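Novice: Turn this into a model:
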Amino acid sequence: MDYSDAIQTLKNSDPILATLIEIVGDCKLSQVQHTGDLLFSLSRSIIYQQLSGKAAAAIHNRFLLLYPHSPYPTASQILNTPDDVLRGAGISRSKILYLKDLAQKIDGLPTLEELQTMDDEEIINTLTPIKGIGRWTVQMLLMFTLHRLDVLPVDDLGIRAGIRKLYGLAELPKKKNVEDLGQMWKPYRTIACWYLWRSLELS
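Specialist: Here you go, the predicted structure:
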């Protein structure tokens, strides 16, 4: 995917972010876009909740290895997996509850194709009634599965830490401050977030 227009827009509107973009280089967001169905995407986001990317990736990989004969775990496979097996993969008790609740309800949810026809807030309102799926979890789906370019997850600790580092703040910005700052990045807030996450990997 070509992000050149988005990057030029961000550079013009935010000189501080522009310096980070120069350091990091080309946006590789499309390389981390997720495949799979809605169950796969949401279960991945549930596992990633409140964990560092590295720890979450390791647990998610162990989760997928429980189902070696399927490209993606099915709802029935998740429901039939004993809790202690999921715990052995590193998944917390609360997340096991969320995953199984999701697996029970997935048939009543829209498909990814159906979600593509809905706007962001409509998707958030459709999915957040499910146990363990909050606004952040749906925003990860919007960014990494549905390829929405103007998403700003103000609850994301990595985004807040990236802003604190990049803009030289004394402490983590509050959600309102993130929202206000993000006005500069419209309509490409997803791209700005990708660069903020990358900033945390720089020494």
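Novice: make it CA atoms for all contacts and neighbour counts henceforth
Specialist: Noted.
Novice: Look up the closest residue to the spatially most central residue of the chain, ignoring the ones flanking it.
Specialist: For the chain, Met140 is the residue whose C-alpha lies nearest the centre (Cα atoms, centre = their mean; 2.4 Å). With Cα to Cα, 6 or more residues apart in numbering as the criterion, Met140 has its nearest non-adjacent residue at 6.7 Å, and that residue is Ser45.
Novice: so how far is Ile96 from that neighbour?
Specialist: From Ser45 across to Ile96, the span is 13 Å (Cα to Cα, to the nearest Å).
Novice: Equivalent analysis for Glu114, please.
Specialist: The separation that Glu114 has from Ile96, given Cα to Cα, amounts to 27 Å.
Novice: Let's compare: structure for the following, please.
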Amino acid sequence: DPLRSCGFSAGKIATIQGIAQAALDGVVPDYATALAMDDEALIERLITLRGVGRWTVEMLLIYSLERPDILPADDFGVREGYRRLKGLEVQPTRKQMVEIGVAWRPYRTVASWYLWRMTGK
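Specialist: Below is the predicted model:
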């Protein structure tokens, strides 16, 4: 009831409770452990949780763990920013964005920030 009164839907509440339980069960690592984990290992572990997808974990990697080499290739803003930067008719696909981003290693996070800026967001 307290979470519903804050405006959370039943689905969001289930997700929050699931993440909390997963933290208690050791599925969600503590901060120090997460810092030491490989990007893909952390993504694979956390996307097993209800309501947590790759994009969500990528945002965690970028903004909470400050990883310098994350390219959220599914992100609309990243793909739209690239489309605008290059004057393309259509956005690149996820696969194309991943291929394009190889050249930006090891600073794909920085590239993402600039691409987001291209959309004015």
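Novice: and the residue nearest to the centre of structure 1, what pairs with it in structure 2?
Specialist: Aligned counterpart of Met140 of structure 1 in structure 2: Met59 (TM-score structural alignment).
Novice: Three-state assignment for its match, please.
Specialist: Secondary structure state of Met59 of structure 2, per DSSP: H, G, I helix; E, B strand; the rest coil, is helix.
Novice: hang on, the earlier thing: got a list of what the residue nearest to Met140 of structure 1 touches?
Specialist: Residues counted as contacts of Ser45 of structure 1 (Cα atoms under 8 Å, 6 or more residues apart in numbering) are 137, 140-141.
Novice: Pick the one among these closest to Leu39 of structure 1.
Specialist: Each of the contacts of Ser45 of structure 1 was scored against Leu39 of structure 1 by Cα to Cα, and Leu141 proved nearest at 10.7 Å.
Novice: Just the helices from structure 2, written as ranges.
Specialist: Here structure 2 has its helices, by DSSP state H, at 2-5, 10-24, 31-36, 39-46, 54-59, 76-86, 94-101, 108-118.
Novice: what's the third one packed up against?
Specialist: Helix 31-36 of structure 2 makes packing contacts with no helix or strand when contacts are defined by 3 or more Cα pairs under 8 Å, 6 or more residues apart in numbering; DSSP states H and E.
Novice: Same question for the first one.
Specialist: Contact here means 3+ Cα pairs under 8 Å, 6+ apart; on that basis helix 2-5 of structure 2 packs against helix 10-24.
Novice: repeat for the fourth one
Specialist: Using 3+ Cα pairs under 8 Å, 6+ apart as the contact test, the elements touching helix 39-46 of structure 2 are helix 54-59.
Novice: The helix it packs on vs structure 1, average distance?
Specialist: Comparison of helix 54-59 of structure 2 with structure 1 after fitting gives an average deviation of 0.7 Å (mean Cα distance after the TM-score superposition for structure 1).
Novice: quick one: buried residues of that helix?
Specialist: Taking 16 or more other Cα atoms under 10 Å as the basis for neighbour counts, the residues of helix 54-59 of structure 2 that come out buried are 54-55, 57-59.
Novice: Could you do stretch 124-136 of structure 1 as well?
Specialist: By neighbour count, and taking 16+ other Cα under 10 Å as the criterion, the buried residues in stretch 124-136 of structure 1 are 124, 127, 132-136.
Novice: So which residues make contact with it?
Specialist: In this structure, residues lying in contact with stretch 124-136 of structure 1 by Cα under 8 Å, 6+ apart are 46, 95, 98, 101-102, 109, 138-139, 153, 155-156.
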